[in-house]
Structures are given as C-alpha cells and as structure tokens.
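Student: coordinates for the following, if possible.
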Amino acid sequence: MKARVTIMLKDGVLDPQGEAIRHALAGLGHKGVDGVRQGKVIELDLTATDADAARTEVTRMCETLLANTVIEKYAVEIL
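Tutor: Coordinates of the predicted model:
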C-alpha cells in the first residue's frame, strides 16, 4: 500500500520560496501569476494492508516528524 503526504505552509505564513518562484516566472514572461505557494510531497511504501490503519499511522508520522504543524498543514492520501 502507498501513501502520499502533501505538505504546504498554512495560509498567512510567509512563503519566500513561493515568492521567488512567482518573481522568476514573471521574469520569464509569465505575467498571469498573482501568487505561488511552494510545498512538498512525500510518498511512502507501507506494509499495512488496512487503509484506515495506514491513514492513522501516516497521520502520526506527520504529527511527529514529517510536518511542522505550527506553520504547515498536510493532507494524507492512501493510494
């Protein structure tokens, strides 16, 4: 079983990497971009066979290591 975790900065948290990407896109002629939020995706190969148990375990992983829950939000997908 696979899990995908998408981690993004929470709304209202300054995203300097996203702003740098937006600025670079404008410099390359892409004028229609008003804002960019940059994040990360983590894919996990799990030995679990129960989707609910896998989601619970991956959520624990996010809360303890994968995401900084003070400034980041995350979404877990079981694939």
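
Student: contacts and neighbour counts: CA atoms only from here.
Tutor: Fine.

Student: what ranges does the chain have for its strands?
Tutor: 2-9, 39-45, 72-78 (DSSP state E).

Student: hey, which of these is tucked in deepest?
Tutor: Across these, averaging neighbours per residue (mean count of other CA atoms under 10 Å) puts strand 2-9 on top, at a mean of 18.

Student: before we go on, could you also do this sequence so I can check it against the first one:
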Amino acid sequence: MKARVHITLKNGVLDPQGEAIRHALGTLGFEGVDGVRQGKVIELDLADGTSEATVNDMCEKLLANTVIESYSVELT
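Tutor: Here you go, the predicted model:
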C-alpha cells in the first residue's frame, strides 16, 4: 500500500521559492503567470491495512509544519 502526501504553504504565508519560480518563468518568456505556490510530495510505502488516520497522525507529528503548511493524503 502506498500513501502520497501533498504539502503546501497555507494561503497568506509568503512563498519566496514560489515567487522566484514565477520570476524565472517570466524571464524565460512565459507570460501570464500571476503566482506560483511551491510545495512537496512525500511518498510512503506502508503495510497493508494502514489507515488514513495513521498517515494523518504522521503528518501532524512530523511530515508537515501545520502552523504554516496544509497537507492532503492520497492512499493507493
């Protein structure tokens, strides 16, 4: 069983890396990009039967800084 955790900064939190990407895209000639939010994806190989609640607990305790980051969990 696999879990994919998508982590992004919450709205209102400054994203300097996203802004650098937006600026670089403009420099490369890609017009019309008004904003970029950068994040990360963590893929976990889990034992069969691991619950989504367990993965959420992992996120809350270690994988995401819930003060400034949001996350979503996708089980496959």
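
Student: if we can go back for a sec, adding distance to residue 54 of structure 1, write the strands of structure 1 out as CSV.
Tutor: What follows is the strands of structure 1, written out as CSV (distance: least, CA to CA, whole Å):
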stretch, distance to residue 54 of structure 1
strand 2-9, 8
strand 39-45, 10
strand 72-78, 7
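
Student: and the ones you listed: which comes nearest residue 29 of structure 1?
Tutor: Ranking the strands of structure 1 by proximity to residue 29 of structure 1 (CA to CA) places strand 39-45 first, at 23.1 Å.

Student: now the closest one on structure 2. Mean distance?
Tutor: Comparison of strand 39-45 of structure 1 with structure 2 after fitting gives an average deviation of 0.3 Å (mean CA distance after the TM-score superposition for structure 1).

Student: for that strand, the distance to its chain's centre please.
Tutor: Mean-position distance between strand 39-45 of structure 1 and its chain equals 8 Å (CA atoms, centre = their mean, to the nearest Å).
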